[in-house]
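1. structure for the following, please:
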Amino acid sequence: MLDLFSEEQEDSYKPTITEAELSDADVLVELRKLKEELKDKVVVLGHHYQQDDVIEFADITGDSLQLAREAAKLDKEYIIFCGVHFMAETADMLTSKNQKVILPDLKAGCSMADMARRSEIDRAWNFIQKSTKEKVVPVTYINCAATLKAFVGDNGGSICTSSNAEKIISWALSQGEKLLFFPDQHLGRNTCFKMGIPLEDMVIYNPNMLNGGLTSEQIDKAKVILWYGFCSVHQGFTKDQVLAIKKKDPEMTVIVHPECPFDVVAASDDNGSTSYIIDKIAKSPAGSKFAVGTEINLVNRLAAQFPDKKIVSLSPYQCLCTTMYRVRPRWLLASFRAIKENKPINIISVPEDIAHSSMKALDRMLAIK
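-> Next comes the predicted model:
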């Protein structure tokens, strides 16, 4: 992942002794006070997967792209993004130059995004280009570093989200004969199969193996080249969990995120993006039952929001996003304190050349109907 923060910012990120000595209750009291005091210049964005004690302070909640686009509409000087690194990058690229995007914990990354690095993508692209004469169009899931978005922008491809993946992949295959999809293999596979592309026409490129573990013949024969990446949260759901919960309660609707493995999605009743899952549950009648295959904080929040429905996690284990959990009220307080002192810390700033190329890919996505 591209290192976009300075050494000075990294040092200032560390909590002071005073902050470390504050109790959790004291942190919340001071945080509420500072948030009210700085409300005219600071907006807090909270991703759906954040814990409730962070969501309490969010002015806007949502998915990563939705949050970044909402922030771009505002005139607040500081945007505190309670999410992970690639989300803050996107927000920085979409907001104006006089706005500063802050990530409360610079170590809040994304395991999926870390599974695809720019040097690996460049190496894979060179091998793929040498292996076939057919045109390959790259598409990256928005859950990746800005350097990967820039690669796609410079090579005629597009970004996609879990909501519009089918539309973007359809566009990509209208522009060329083959698709390179990264970093999430499951979203790519599930979407392409839904579009009628057979599994045997898809291959997996593993950056940890020579030439991705593929031959030139396999590349030339394939229609879809999937990157060997996945979400550590959604990878935790299994087909056995689906079968077990359906056996226990046949009336239970199993709905999962398309980042889940292929057999999980195939065995489930429905699948869709986070916003799709929320909307589906919200519009369902009282008494509906859902087993949800996505991050546990969102599942628990939905259960609390809709007490007239039975909403449980598909997994009996805690499927949580550990990197998202790095953002805590204590670090949020440190961000507010620094802003009050006019010494903002943990500012995420994407270099102009990377941002320019990334925006080409993002604008391409937004233009695809």
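
2. for the rest of this, base every contact and every neighbour count on C-alpha atoms.
-> Noted.

3. quick check, distance from the longest helix anywhere in the chain to the centre of its chain.
-> The residue-count maximum for a helix in the chain (DSSP state H) belongs to helix 352-367. How far helix 352-367 lies from its chain's middle: 17 Å, per C-alpha atoms, centre = their mean, to the nearest Å.

4. what residues does that helix touch?
-> 93, 146-154, 156-160, 168 (C-alpha atoms under 8 Å, 6 or more residues apart in numbering).

5. also stretch 297-315?
-> Stretch 297-315 is contacted by residues 48-52, 236-237, 241-242, 245, 254, 278, 282, 285-294, 296, 320 when judged by C-alpha under 8 Å, 6+ apart.

6. buried residues in that stretch?
-> Using 16 or more other C-alpha atoms under 10 Å as the test for burial, stretch 297-315 gives 297-300, 302-303, 309-315.

7. got TSV for those residues, with distance to residue 185 and secondary structure too?
-> Below are these laid out as TSV (distance: C-alpha to C-alpha, whole Å; DSSP: H, G, I helix; E, B strand; the rest coil):
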residue	distance to residue 185	secondary structure
297	24	helix
298	23	helix
299	24	helix
300	27	helix
302	27	helix
303	29	helix
309	33	coil
310	31	strand
311	28	strand
312	26	strand
313	23	strand
314	21	coil
315	21	coil
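
8. quick one more, to check against the first:
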Amino acid sequence: MHANDIRQDIRKLLKERNAVLLAHNYMRDEVQEIADITGDSLALSQEAARTGADVIVFCGVHFMAESASILSPDKTVLLPRMDAGCPMADMVTADALLEMKSRHPGVPVVTYVNSSAAVKAVSDICCTSANAVKVVNSLPDPEVIFVPDRNLGQFVAKQSDKTFHFWDGFCPTHERLKPADVQRLKEAHPDALFICHPECNPLVVALADHVCSTSGMYEYCRKSPARRFIIGTEAGILYRLRLENPDKEFILASPALICPNMKLTSLEDVLASLQTMSPVVKVPEEIRVPAKRALDRMIAIPRD
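-> The predicted model follows:
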């Protein structure tokens, strides 16, 4: 089947099913191109919840579809590739987190949204990479348990007076970026700014001109007078960066910055998902309600 025919069939079915197509910033270019909304994982779920769509087709990974189900329990959430997981999210389970909580009684759990619904359900509050510092510093407690990303946790800890208990999780894709990769590119392109995601190793983060979430990168690069950027996050972000800034140059910090899970979803998968109305991701109420409470506490923190 020709790519144009697939795109047309997807758009036709989206209309027929009253569906909205979401694509994470790390998806394949052609998937981002056809999506109704692109963005960070939680922002996508929040935007989808505000739409009048009956169906959410989430081109992302499993925990993201769960977040959509948490915020939109009355909508049908489809994840075109059920095998699209997140290794970092898989590094912590609800039972293991409960065991850690028992060792630190009364200490609140701050959980990064890159985690399962079951883990969110036994957490006190969630955070994103963009608001993690604000979330942690909003808590009155002198200590926090930070789950699951130790790199993001260490980035936040440098901007907080609290005592941190880190979960030993990480993003394998961001972890593959080494300081030597960055140093080499900085030497080759002395005029370039290095921007990285806080999921990168602290030694890489220390070399950055700016550290931010993926949505933060779009904004920063758009506003910056610089003409050349070294990008320290998953390769999928380059599609929109180049689209929005045709007069600027973007260099991926390492060819290793490709997440195999984020690249699983194809246009054919999206079409098949809409045709069969499967696979469906549905978070059970006993998990959804406490998980939503942790998300709501984050959302309730006043913005600047």
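
9. can you pull the TM-score for these?
-> The TM-score (TM-score structural alignment, normalised by the length of the second structure) is 0.94; 301 aligned residues with a C-alpha RMSD of 1.6 Å.

10. may I ask which two of the contacts of helix 352-367 of the first structure are separated the most?
-> With C-alpha to C-alpha as the measure, no two of the contacts of helix 352-367 of the first structure lie farther apart than 93 and 168, at 20.8 Å.

11. list the contacts for the counterpart of residue 241 of the first structure in the second structure?
-> Alignment note (TM-score structural alignment): residue 241 of the first structure maps to residue 181 of the second structure. Residues in contact with residue 181 of the second structure (C-alpha under 8 Å, 6+ apart) are 253, 254.

12. likewise for residue 128 of the second structure?
-> Counting by C-alpha under 8 Å, 6+ apart, residue 128 of the second structure touches 42, 112, 113.

13. distance check, the equivalent of it over in the first structure against residue 80 of the first structure.
-> Correspondence of residue 128 of the second structure to the first structure, assessed by TM-score structural alignment: residue 161. Distance, residue 161 of the first structure to residue 80 of the first structure, using C-alpha to C-alpha, to the nearest Å: 22 Å.

14. how deep is residue 285 of the first structure tucked in, by neighbour count?
-> Residues lying near residue 285 of the first structure (other C-alpha atoms under 10 Å) number 10.

15. what sits against it?
-> Contacts of residue 285 of the first structure (C-alpha under 8 Å, 6+ apart): residue 309.

16. and it, that's in a strand?
-> No: counting by DSSP: H, G, I helix; E, B strand; the rest coil, residue 285 of the first structure is not found in a strand; it is coil.

17. against residue 104 of the first structure, how distant is it?
-> Distance check for residue 285 of the first structure against residue 104 of the first structure: by C-alpha to C-alpha, it reads 38 Å.

18. tell me where the stretch 101-250 of the first structure has helices.
-> Secondary structure of the stretch 101-250 of the first structure by DSSP state H, counting those that start in this stretch: the helices cover 118-131, 146-154, 165-175, 185-194, 216-221, 239-248.

19. and the ones you listed: which comes nearest residue 97 of the first structure?
-> Using C-alpha to C-alpha, the helices of the stretch 101-250 of the first structure put helix 146-154 closest to residue 97 of the first structure, at 16.9 Å.

20. can you give me the angle the closest one makes with helix 118-131?
-> 30 degrees (axes from the mean of the first three to the mean of the last three C-alpha atoms, to 10 degrees).

21. show me what helix 146-154 of the first structure is packed up against.
-> Here helix 146-154 of the first structure touches helix 85-94, helix 118-131, strand 136-141, strand 158-160, helix 352-367, going by 3 or more C-alpha pairs under 8 Å, 6 or more residues apart in numbering; DSSP states H and E.

22. got the angle for that helix vs helix 85-94?
-> Orientation of helix 146-154 of the first structure against helix 85-94 (the same axes, to 10 degrees) gives an angle of 50 degrees.

23. neighbouring contacts of helix 146-154 of the first structure?
-> For helix 146-154 of the first structure, the surrounding residues in contact (C-alpha under 8 Å, 6+ apart) are 1-2, 86, 89-90, 117-118, 121, 138-140, 142, 158-159, 350, 354-362.

24. again with stretch 69-78 of the second structure
-> Here stretch 69-78 of the second structure makes contact (C-alpha under 8 Å, 6+ apart) with 45-46, 48-49, 53-58, 65, 68, 117, 273, 277-283, 288-289, 291-292.

25. mind running it again at 7 Å?
-> Residues outside stretch 69-78 of the second structure that contact it (C-alpha atoms under 7 Å, 6 or more residues apart in numbering): 45, 49, 54-58, 65, 68, 273, 278-283, 288, 292.

26. so which of those residues belong to helices?
-> 45, 49, 65, 68, 273, 288, 292.

27. in the first structure, what residue corresponds to the fourth one?
-> Think residue 68 of the second structure. In the first structure, residue 68 of the second structure lines up with residue 91, judged by TM-score structural alignment.

28. list the contacts of its match.
-> 68, 101.

29. residue 195 of the first structure pairs with which position in the second structure?
-> Using TM-score structural alignment, the partner of residue 195 of the first structure in the second structure is residue 160.

30. give me the neighbour count for the nearest residue to that match once chain neighbours are set aside.
-> With C-alpha to C-alpha, 6 or more residues apart in numbering as the criterion, residue 160 of the second structure has its nearest non-adjacent residue at 6.5 Å, and that residue is residue 137. As a burial measure, residue 137 of the second structure scores 17 neighbours (other C-alpha under 10 Å).

31. show me what residue 137 of the second structure aligns to in the first structure.
-> So, by TM-score structural alignment, residue 137 of the second structure is matched to residue 170.

32. how far away is its match from residue 317 of the first structure?
-> Applying C-alpha to C-alpha to residue 170 of the first structure and residue 317 of the first structure gives a distance of 36 Å.

33. could you do residue 235 of the first structure as well?
-> With C-alpha to C-alpha as the criterion, residue 235 of the first structure and residue 317 of the first structure are 12 Å apart.
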